[in-house]
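> generate coordinates for the sequence data below:
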Amino acid sequence: MANGTSVEICDEALAADAGGQVESLVAEGVPGKLAAADPTLWGPDAESEASIRLAWTTLHETSRSLPAEIDALRAELHAEGLDRIVLTGMGGSSLAPEVITATDGVALTVLDTTDPGQVADALEGELSRTVLVVSSKSGSTVETDSHRRIFERAFAQDGIDPATRMVVVTDPGSPLQRTAEEAGYRKVFTADPHVGGRYSALTAFGLVPAGLAGADIASLLDDAAAAHEQVRVDSPENPAVRLAAALAAAHTHGAEKAVFADTGSGISGFGDWVEQLIAESTGKNGTGVLSVVVESADSPGFTDRGDDATTVAVGPPHGSAQIATSGGLGGLFLLWEHATALLGRVLGINPFDQPDVEAAKKAARTLLDGGAGGPVASPTLVDGSVEVHAQGAWLSPGAGTISEVLRAFVAAMPDHGYLSVQAYLDRLDDASAAVLRPELARRTGAQTTFGWGPRFLHSTGQYHKGGHHNGVYLQITGASETDLDVPERPYSLGELQRAQALGDGQVLAQQHRPVLRLHLTDRAAGLVELVQAVQRLGHHEAREDSA
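Purely as a prediction, here's the structure:
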């Protein structure tokens, strides 16, 4: 029998502040109405959107037929020697399957990138054993469509019928469904269209790739069913109510960021999934909660959070945690989905739309239409293997090194602001770029997020434009030794990657956000030089110089 979830508010002052909101939500019967999919909970402006976005509340029941169907397909594939699963998908189509499989310890190759080197590495796996799961709610996601085309060509070049190796997950009636059926793809799973992407962990989008890879997806639904019995009740003990009330109370007092650390949950990468859920659901109308995922409970940002952040342990309580959430993965999915929807109500936000996501996509398309990912701009300065491309008036004319540029950049951050590091690189071969997050957090004293581009555009990208207007944005791009043409498209992956970085930077700059792009002409050497430049800032030096 699956156990439920638990929420512990470890900070007495926060628990007291949250108490009034808990009472209000319970008295108004909001938890029960949410579990019953009441679309009126977020006001008349949000009602039409909410009315087609609440089917996730019953997925623990409506997805019950999927495990058997997925298991049957997996057995069929294994009988043909097909046991390597590659997933192409963005946002909710990849984050949940990645958490599920990593937690279960089964192999899944995830492509949520436009980096040509990372995609080329995936192509160099054993195609004779490979099945590609093509996952897109809209059916027109540019990254996913590009991967599909590239793999189709690779299969054909290896003498393999591509249709036999393609499994599709999409919404009914999407362009991808039509393409799959016309081409005779191996299998098409259609998901409930009344579930938004970031709430889709327990739909076919989460379960199909994870189940084909060998994860125990039936137990996820058992966990969620147990959690549902807790989150649907109008009770002050409802964990989702307590969690939402605590986050709302902290936000009222200026803690607009939630810092996540794993404290021994046994769940791998949960912070990356919850980051999208919260940031994309609440980061709009100039408000919201920004998720800051840190490496451990001893990391900068968790142990020294300041007054603008709430610390959340995923797992047992930790000395620095103000809130701790525990439970099985399926239960935690449901807990955080309910809590986020409730938080949207308290903050006066529609948690189901994403009004600012399209802007960066449109800018990237415009650059691609202009050819080769847009015009090549001359760098502001060059320091070793790093080209500096600065946007905005914040850069001091006398800056001549990366450290001096970074010092001026961080000084442009508003009080209680945050630093967003965005690495348009190879998530595997350039994994060392992730060290920039703790290094910058330690030396600037600012809450610092890290995202791999372009996947963060489908996650925190909404918050960057629609949330609190106090971020500064550091883009890291890099020269590629190889590139991959996208069949029947007038661009390569490298050009698409470049257009996505430049397009998002343009949108941010147009909203008067400080943007700095550092381009690595040699990725390995440039990353070393960049880390060394950050380390030369000294502890909290950049922020202190600007005080």
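
> please count neighbours and contacts with C-alpha atoms only from this point.
Noted.

> which residues does Ala411 contact?
Applying Cα atoms under 8 Å, 6 or more residues apart in numbering to Ala411 gives the contacts 542-543, 545-546.

> no no, Tyr185
With Cα under 8 Å, 6+ apart, Tyr185 has these contacts: 162-168.

> picking that back up, mind listing which of the contacts of Ala411 are in helices?
Of the contacts of Ala411, the ones assigned to helices by DSSP state H are 542-543, 545-546.

> ok, of those residues, which one's closest to Gln535?
Ala542 (11.2 Å; Cα to Cα).

> how close does that closest one sit to Gly400?
For Ala542, the distance to Gly400 equals 16 Å [Cα to Cα, to the nearest Å].

> and what of Ala525?
Taking Cα to Cα as the measure, Ala525 falls 19 Å from Gly400.

> another sequence for comparison is provided below:
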Amino acid sequence: MSISISVTGAAAEAVRTHLPALVSDLVASGITALDPALWGTDAEDEAAHRLGWTESVAGSRPLVAEITALREELHAAGVRHIALAGMGGSSLAPEVITRTTGVDLTVLDSTAPGQVLDALGDRLAETALVVSSKSGSTVETDSQKRVFERAFREAGIDPLTRIVVVTDPGSPLDEAARADGYRVFNADPTVGGRYSALTAFGLVPSGLAGVDLDELLDEAETIALQLAIDEDDNPGLILGAAIAGTAPLRDKLGLLADGTHIVGLGDWVEQLVAESTGKLGKGILPVVIDHDAPELTEDLSDFLLVRLVDDAGEHVFPHGKANEIRISGTLGAQFLTWEYATAVAGRLLGINPFDQPDVESAKAATRGLLDATPSPEPAAFVSVGIEVRGTADVIGASSDLASAIEVLVEELPAGGYLAIQAYVDRIALPRLAELRDILAKRSGRPVTFGWGPRFLHSTGQFHKGGPAVGVFLQITENATTDLDIPDRPFTFGQLIQAQASGDASVLADHGRPVLRLNLTDASADTAALFDAIR
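As a prediction, this is how the structure comes out:
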């Protein structure tokens, strides 16, 4: 079997409780038959044109030969390296696919000027860029495309020979790219971005980089029939019931790579589940953890562990708990199973799993800041070289960096979580990810970590639309170098700062406690930040 699942404790009880009704209500076959009524009348209009992912294996088969032919054409022209400009659903699946198969792909999903410059300086003469955006209006992707076009021209390379576009038919990017003469792949418009792993968004960059796409689609096809049948052994129904049917709801979903051969699956699941379920004050918050995570030894009543394994009957790391899910399978089968399970979870939670009503709010706030170019908000105070800002409930009771962090942790409500949002160059500052475990141990609560602006297209929806129990630590930096964006009145450095400020303002408007720390000298301030947080 290409997927194997075992459940214990509260997860097993959830399956026993909900699986019979899911089977008798014909939920699996209804999803496969594109029935938009499964999620209630409020979701029906959206669901009516968002279920194409159930047919993605068959729909994507004709793409394989086209992608392979283009790969050979690019290879003959001296292209040995593929880069991808995309955010969220446009980048996470290709990242998992290529890392799991050991294929080289540079994923550019940041507006940090240092990261953009690193990508521009990486084998440009033998690089082709995939520009991937479902809407065609994503500011990050548009900005990345512009600087690559300029870099290719300055290197004496025609961008039309090196840039490939993936977008929905009729999008602004589709129309502009075709008018300019770029090679365009259109994706299925009935598939939402986070469900698009097995469509052109997942396949074009992965295939051009060298992945065997037939094998990936074969893996998904082996599970497709079982996922469509209303039976007790349907893994999509089992997984959906396990993650969304516990009572009371264990809405913090720990994702632990526990010996699986798949690299980075937790990051892809995080976006799929958080953006699909975090709305109307409800939702499931994925928490990507490692085997040293404090959450594994805490007795948290709202935490459910998912072990991503290669044998669902075994696990490598200790701290086994009674309430957990173990799932193993091939990558293609995992993609499709989690998509079905997320749709099932939406039905159990009583929400529409296909919209993202709060994602646009941070984008609108960013646009407003870029258009108005207001003066930066003055820091409440500066402590150990770090500028400190935040909402009044955090800053009003703080006198220095250490006390501000203490207040933020104290703001955590019962059943709450802390989200770290690092709007920095993650190539230069990878150590910041270590703050997750430190704060999880200190707070005794689940902690998520996201690189900005990448997480805005993932957990950002949950932060605003999910349960109002989050507190937020935002980290920004004064970049040592900046990069202008052709024909735009702002630079990458200004863009990423506006994205951080815009998101913080929206969180504050939603009543969420926010602590904002700006590293004026990132290389020097990081040590002071770790000392204060410890």
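
> buried subset of the ones in helices among the contacts of Ala411 of the first structure?
Among those, those classed as buried by 16 or more other Cα atoms under 10 Å are 542-543.

> is it true that Glu126 of the second structure touches Ala76?
No - if you go by Cα atoms under 8 Å, Glu126 of the second structure and Ala76 don't touch, sitting 10.9 Å apart.

> of those two, give the one with the bigger neighbour count.
Neighbour tally, Glu126 of the second structure and Ala76, criterion other Cα atoms under 10 Å: the higher count belongs to Glu126, 15 against 10.

> circling back to that earlier point, tell me the two of the ones in helices among the contacts of Ala411 of the first structure that are most distant?
Pairwise distances across these peak at 6.6 Å for Ala542 and Ser546 (criterion: Cα to Cα).

> just the closest of the contacts of Tyr185 of the first structure to Ala227 of the first structure, please.
For the contacts of Tyr185 of the first structure, the nearest to Ala227 of the first structure is Val168 (29.4 Å; Cα to Cα).

> kindly reformat the contacts of Tyr185 of the first structure as JSON lines containing secondary structure and distance to Tyr491 of the first structure.
Below are the contacts of Tyr185 of the first structure laid out as JSON lines (DSSP: H, G, I helix; E, B strand; the rest coil; distance: Cα to Cα, whole Å):
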{"residue": "Pro162", "secondary structure": "helix", "distance to Tyr491 of the first structure": "22"}
{"residue": "Ala163", "secondary structure": "helix", "distance to Tyr491 of the first structure": "24"}
{"residue": "Thr164", "secondary structure": "helix", "distance to Tyr491 of the first structure": "27"}
{"residue": "Arg165", "secondary structure": "helix", "distance to Tyr491 of the first structure": "25"}
{"residue": "Met166", "secondary structure": "strand", "distance to Tyr491 of the first structure": "23"}
{"residue": "Val167", "secondary structure": "strand", "distance to Tyr491 of the first structure": "25"}
{"residue": "Val168", "secondary structure": "strand", "distance to Tyr491 of the first structure": "24"}
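
> ranking the residues you listed by neighbours, who comes first?
Counting neighbours by other Cα under 10 Å, Val168 comes out on top of these with 28 neighbours.

> quick one: it from Glu280 of the first structure, how far?
25 Å.

> cool, and Lys257 of the first structure?
Distance of Lys257 of the first structure to Glu280 of the first structure, given as Cα to Cα: 13 Å.

> okay, these two: which has more neighbours?
The residue with more neighbours, out of Lys257 of the first structure and Glu280, is Glu280; 32 against 26, by other Cα under 10 Å.

> tell me the secondary structure for the aligned partner of the more buried one in the second structure?
Following TM-score structural alignment, the counterpart assigned to Glu280 of the first structure within the second structure is Glu275. Three-state assignment for Glu275 of the second structure (DSSP: H, G, I helix; E, B strand; the rest coil): helix.

> next one: Glu275 of the second structure from Leu348 of the second structure, what distance?
Noted for Glu275 of the second structure: a distance of 16 Å to Leu348 of the second structure, by Cα to Cα.

> repeat for Glu360 of the second structure
Distance of Glu360 of the second structure to Leu348 of the second structure, computed by Cα to Cα: 25 Å.

> and what of Val23 of the second structure?
Val23 of the second structure sits 13 Å away from Leu348 of the second structure, going by Cα to Cα.

> residues contacting the closest residue to Asp234 of the first structure other than its chain neighbours?
Closest residue to Asp234 of the first structure apart from its sequence neighbours, by Cα to Cα, 6 or more residues apart in numbering: Val26 at 5.0 Å. By Cα under 8 Å, 6+ apart, the residues touching Val26 of the first structure are 234-236, 241.

> TSV for the residues you listed, including neighbour count, distance to Ala499 of the first structure and secondary structure?
Output for the contacts of Val26 of the first structure, formatted as TSV (neighbours: other Cα atoms under 10 Å; distance: Cα to Cα, whole Å; DSSP: H, G, I helix; E, B strand; the rest coil):
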residue	neighbour count	distance to Ala499 of the first structure	secondary structure
Asp234	20	48	coil
Ser235	19	49	coil
Pro236	17	49	coil
Val241	31	42	helix
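
> just to revisit the earlier point, residue contacts, the match of Glu280 of the first structure?
Taking Cα under 8 Å, 6+ apart, we find Glu275 of the second structure in contact with 356, 457-462.

> mind running it again at 6 Å?
Contacts for Glu275 of the second structure (Cα atoms under 6 Å, 6 or more residues apart in numbering) come out as 458-459, 461-462.

> can you classify Val306 of the second structure by secondary structure?
Put simply, Val306 of the second structure is strand when judged by three-state DSSP.

> now Glu215 of the second structure
Reduced to three states with three-state DSSP, the structure at Glu215 of the second structure is helix.

> so what corresponds to it in the first structure?
So Glu215 of the second structure corresponds to Ser219, using TM-score structural alignment.

> now the strands for the stretch 251-400 of the first structure?
Assigned by DSSP state E, counting those that start in this stretch, the strands in the stretch 251-400 of the first structure fall at 257-262, 290-293, 309-314, 323-326, 381-383, 386-391.

> same question, the stretch 401-534 of the second structure
Under DSSP E, counting those that start in this stretch, the stretch 401-534 of the second structure gives strands at 417-423, 447-451, 470-477, 514-519.

> TSV for those, including distance to Gly30 of the second structure and mean neighbour count?
Formatted as TSV, the strands of the stretch 401-534 of the second structure follow (distance: least, Cα to Cα, whole Å; neighbours: other Cα atoms under 10 Å):
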stretch	distance to Gly30 of the second structure	mean neighbour count
strand 417-423	35	23
strand 447-451	34	23
strand 470-477	35	23
strand 514-519	42	24
